[in-house]
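[1] From the sequence below, what's the structure:
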Amino acid sequence: MNESLTKRLFGYILLAVISILFLMPFVWMLRSSLMSLSQIFVMPPVWLPSPFKWDNFTRALTELPFDRFFLNTIIIVALGLAGTVVSSTIAAFGFSRIEWKGRNIIFMILLSSMMLPGAVTLIPTFIGWKELGFYDTFYPLIVPAFFGGGMFNIFLLRQFYMTIPRDFDEAAVVDGATYFQIYYRIILPLSRSAVIVISLFTFLGTWNDFFGPLIYLKSAEKYTLALGLQMFQGTYSSQWDLLMAASAAVILPCVLVFLLGQKYFLEGITLTGLKG
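    Alright, predicted model coming up:
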């Protein structure tokens, strides 16, 4: 009993130490965002601002049109999230609940696309969007979400759907239900956790995406938060207090979304399927 208690205590201490190490950059960013420039690099480090410089946030978010950057990011995130959820859930339903010739072969071919580095398809994809006249628009950042939203999302949902007993489908077919009714009324409600997981992944990935907007957006008024933050850093590279304040404001929505959805994230990522 004592040995078991000692192992558990050691495990808790180890987890606490690792958590502190991971939280250090975040804590450093927050304390720096509330300090004057002269306080940030004082040695030994000062952890509590004196006084608290709350006006850093106002100054940082008004030096550049961050309101426009926020709006652009929200538009891309909202439409991309909607497209990903709709298209990936339907595609996963087709690969897991409907029998059709060549289903597994096509799924394996699509799954193998995950092994292709993004750099391989970057240039032809960029040329394609530019030839279509969509360069410097939001279309390259939104439209792909309505065509599967990434093979990983389809794979994750397919694996989850396959844990749901087929008895439900058979009973629904006997009652005269169509495939769409089975998808909408049975599969989606039972896979809420998995859908929330891909929603979290999509939100965080799109919100923090820097490379996509950098490639496809040219006009400053169309910049997202990631590009705006980089532009802010380039303009005010020596004003670390304002840079940390802007970074904290950009990260805050991600932290709130993850805290609100962490229960479903842990539940869905295990792919447990139905609860007993």
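[2] Going by C-alpha atoms from here, please, whenever you check contacts or count neighbours.
    Noted.
[3] any idea how far Phe265 lies from Leu188?
    Counting by Cα to Cα, to the nearest Å, the gap from Phe265 to Leu188 is 16 Å.
[4] Let's see this one next, to set against the first:
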Amino acid sequence: MSARTGHRRERGVARVRAGLAGRYLTLVLMLVVMLGPIVWQFLTSLRGRRENVYQGVLPARPTLDNYARVAESFPLLHYVGNTLTVAGLAVASNLLCAAMGGYALSRPGWKGRRVVFTVLVATLMFPFESVMISMFLTVREMGLVDTLIGVWLPGAVSVLNIMIMRAAFLAVPDELEEAAVLDGAGEWTRFTRIFLPAVKGALAVVCITSFIGAWDDFLWPLIVLTDSEHYTLQLGLKTLAGATTVNDQRLIAAGAMAALLPMMLLFFALQRYFFRGVGEGAVKL
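    So this is what the prediction gives:
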């Protein structure tokens, strides 16, 4: 091997190492940008009452006293229960409606399928703010203002979740359905015994996105709810942050972490299915 060839190989190895270093540096920067505020909020929630919030990074004497003070400052568990009710209904309705709607749109042989699909995709172009007034008027006419059902109803099914399930069902091999048909399985049996077990990942994606969307929603509950007895957790945190007697960054940080914890637990519990479902449910137009 000549010296020139050796120098070329060394330069190639150096370029590869430089490229890897650049990629890892980019990933580290993204990690800091995305997780930095969450870590800062968590560390702030552990600071003592007399400790300066902006002095140093780590708390001098970590304590969980702020979380107990949050529970005493406003009905945290009651708001969590209201939010869990709305989120549970949203998950159940989205799993049922998105699975059945996605399955129907993925099956050929019925007229109007493309028209329905086109209309559903077209609705994705309209932001929530453009339809929230008409949605509020509809909910008011139904007598559901200031109720948890009124909070849940607009998010009972998401078009995006239907598209995810449709794409997942389209990815199921046709041979599985053909074998089931030959065995005499009906439509409902094929749906429940063949297709649903094959798209567990997409179902996990629908579950996580529905839960996070309902748990983290602030604008729609703010419009619909007036009685604090029906407040969700996000509205409760607003009252906590706006109370003149509780103007403490430590308490606000503790409340924010309490709101974030259930979403993190759900994601970690379903992350194995979630990442598999991202591939299964990639939206195919």
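[5] quick one: which of Phe265 and Leu188 of the first structure has more around it?
    Higher neighbour count among Phe265 of the first structure and Leu188: Phe265, with 21 against 17, using other Cα atoms under 10 Å.
[6] quick one: what's aligned to that one in the second structure?
    The equivalent of Phe265 of the first structure in the second structure is Phe274 (alignment by TM-score structural alignment).
[7] ditto for Gly94 of the first structure
    Under the alignment (TM-score structural alignment), Gly94 of the first structure maps onto Ala104.
[8] Repeat that for Tyr179 of the first structure.
    Under TM-score structural alignment, Tyr179 of the first structure pairs with Glu187 in the second structure.
[9] Look up how far Ala179 of the second structure lies from that match.
    13 Å.
[10] Leu120 of the second structure too?
    Counting by Cα to Cα, the gap from Leu120 of the second structure to Ala179 of the second structure is 31 Å.
[11] Could I get the contacting residues of Asp209 of the first structure?
    Going by Cα atoms under 8 Å, 6 or more residues apart in numbering, Asp209 of the first structure touches Ala226.
[12] Now do the SS call for it.
    Judged by DSSP: H, G, I helix; E, B strand; the rest coil, the three-state class of Asp209 of the first structure is coil.
[13] quick one: the most centrally placed residue in the first structure and Gly11 of the first structure, what's the gap?
    The residue lying closest to the centre of the first structure (Cα atoms, centre = their mean) is Leu204, at 2.1 Å. Distance of Leu204 of the first structure to Gly11 of the first structure, given as Cα to Cα: 30 Å.
[14] Equivalent analysis for Ile215 of the first structure, please.
    Using Cα to Cα, Ile215 of the first structure is found at 45 Å from Gly11 of the first structure.
[15] again, but for Gly205 of the first structure
    Distance of Gly205 of the first structure to Gly11 of the first structure, computed by Cα to Cα: 31 Å.
[16] Show me which positions of stretch 236-252 of the second structure end up buried.
    Neighbour-count burial for stretch 236-252 of the second structure, counted by 16 or more other Cα atoms under 10 Å, picks out Gly236, Leu237, Leu240, Ala241, Val246, Gln249, Arg250, Leu251, Ile252.
[17] What lies in contact with that stretch?
    By Cα under 8 Å, 6+ apart, the list of residues contacting stretch 236-252 of the second structure reads 44-47, 49, 53, 66-67, 69-70, 73-74, 76, 79, 255-256.
[18] before we move on, back to that, among the buried residues of stretch 236-252 of the second structure, which ones are in helices?
    Gly236, Leu237, Leu240, Ala241, Gln249, Arg250, Leu251, Ile252 (DSSP state H).
[19] quick one: the aligned residue in the first structure for Val116 of the second structure and Asn208 of the first structure, what's the gap?
    Applying TM-score structural alignment, one finds that Val116 of the second structure aligns to Ile106 in the first structure. Using Cα to Cα, one gets 31 Å for the distance from Ile106 of the first structure to Asn208 of the first structure.
[20] quick one, which of these two is more surrounded?
    A side-by-side neighbour count of Ile106 of the first structure and Asn208, using other Cα under 10 Å, places Asn208 first with 18 against 12.
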